[in-house]
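Asker: Sequence first, then the predicted structure, then my questions.
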Amino acid sequence: VTEESEEQTVTTAPYSHSIDTGTSLPTVTYDFRRSPAEQEAIKKEVELMLKKGVIVPSNSEWCSPVVLIKKPDGTFRFCVDYRKLNKVTVKDKFPLPLISDLLEKFEGYKYFTTCDLKSGFWQLPLNKTDGSAKKTAFQACGSLYEWVSMPYGCVNGPSSFSRLMSIVMKDLPNAVFFCDDACIFSKT
C-alpha cells in the first residue's frame, strides 16, 4: 500500500520487469494534436511523474503516443498507447491467480483485510541492463520520456506484477493477491 503523495516513488522489488522484443526494430508513433485543456493535463501529469521519479527524459529510438481518457468527472486519465510495442513483445505466460481458487481459500475465515496497492505497477522497477526502459519512451510536452518503473499498458505488466506478488507473499499462507489488490484473512 502506498500513500497518495507527490513524493518520489520508491522501488525496492526483488524482481524487475523486462520487455523482450527479440530482434524487432523500434516502433514509433508520434503524438497527436491536443486541445489546450489536454495539453495542460499532460503537462501536470508529466511534472508529477518526474517529481515521483517514475519517468526520466529519454533519447530513445522507440516512441509511443500519450492518450487521454476522459473520466466521468471531466478530468483525464493519462495513458500511453503501447499497442505497437505490445505487438512485438514476446508474451510472458506467468499465470494470474484464478478467482475461484482465491475464494476457496477464504472458506472458514471470518475477518478479511483488503489492500489496494496504489500505483502498484510503479513499485516494480524496469530492468536496468536490457534496454527495457528505452522501449517505454513516449512523447509529451515537446519532449521524450521513458519509464524507470513499469508503466501501465504494457502487455506483460499483469504477469510481471503477479510474479512479483508471488515472490513477496510466498511465505504468507493467509494472504492472497489479484493484480494490485491483496487480501489478508484470519479466523480471529
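Answerer: Cool, the structure landed.

Asker: Please make it C-alpha for all contacts and neighbour counts, starting now.
Answerer: OK.

Asker: which is the next helix or strand following the top helix by length along the chain?
Answerer: Scanning the chain for the longest helix, with DSSP state H as the assignment, gives helix 36-52. Elements were assigned by DSSP states H and E; along the chain past helix 36-52, the next helix or strand is strand 55-57.

Asker: also this one, for the comparison:
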Amino acid sequence: MPPERDIEFSIELVHGTAPIYKKAYRISGVELLEVKKQIDELLEKGFIRKSTSPWASPVLLTEKKDGTLRMKARLLPMLLDN
C-alpha cells in the first residue's frame, strides 16, 4: 500500500481546451471481468480512486509470460490529440 500523502496536484489547461474522451476497446466478457477485478484491487489498495472527470482513456489487456493478464492504459493517443 502506498504511503498516504497530503499532496494537491493540478494540471493547468490551455484556455479553450476541451476534454478528450476515447472510446473503450471491445473486449470479451471474460476480459471485462478481469478489468473489473483489477480495478477493484487497485481501488482497495488505494493506488487509484474513483473519478468523475470528463477526461478518459481506454484500457487494454495484454498477456504476460505466465498467462495472466496485465491491464494497460492507452494514454499516448490522448496526449497526441492536442
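Answerer: Done, it's in. Fair warning: this is a prediction, and the values are worked out from it, not measured in the lab.

Asker: Superposing both, give me the TM-score.
Answerer: Once superposed, chain against chain, the TM-score is 0.74 (TM-score structural alignment, normalised by the length of structure 2); 81 aligned residues with a Cα RMSD of 2.5 Å.

Asker: related to what we said a few turns ago, residues in structure 2 aligned with the longest helix of structure 1?
Answerer: The alignment of helix 36-52 of structure 1 onto structure 2 (TM-score structural alignment) spans residues 29-45.

Asker: average gap between that stretch and structure 1?
Answerer: For stretch 29-45 of structure 2, the mean deviation from structure 1 after alignment is 1.2 Å (mean Cα distance after the TM-score superposition for structure 1).

Asker: in that stretch, what's buried?
Answerer: Of the residues in stretch 29-45 of structure 2, Glu34, Val35, Ile39 count as buried by neighbour count, 16 or more other Cα atoms under 10 Å.

Asker: Check the alignment and tell me where Met71 of structure 2 lands in structure 1.
Answerer: Under the alignment (TM-score structural alignment), Met71 of structure 2 maps onto Phe78 of structure 1.

Asker: what's the closest non-adjacent residue to its match?
Answerer: The shortest distance from Phe78 of structure 1 to any non-neighbouring residue, by Cα to Cα, 6 or more residues apart in numbering, is to Leu68 (5.1 Å).

Asker: relative to helix 36-52, how tilted is the strand or helix carrying that neighbour?
Answerer: Element membership of Leu68 of structure 1 [criterion: DSSP H and E] is strand 64-70. Angle of strand 64-70 of structure 1 versus helix 36-52, following axes from the mean of the first three to the mean of the last three Cα atoms, to 10 degrees, is 110 degrees.

Asker: Spatially, which residue comes closest to the residue sitting nearest the centre point of structure 2, not counting chain neighbours?
Answerer: By Cα atoms, centre = their mean, structure 2 has its centre lying nearest to Ala73, at 4.9 Å. Once flanking residues are discounted, Ala73 of structure 2 sits nearest to Val59: 4.3 Å by Cα to Cα, 6+ apart.
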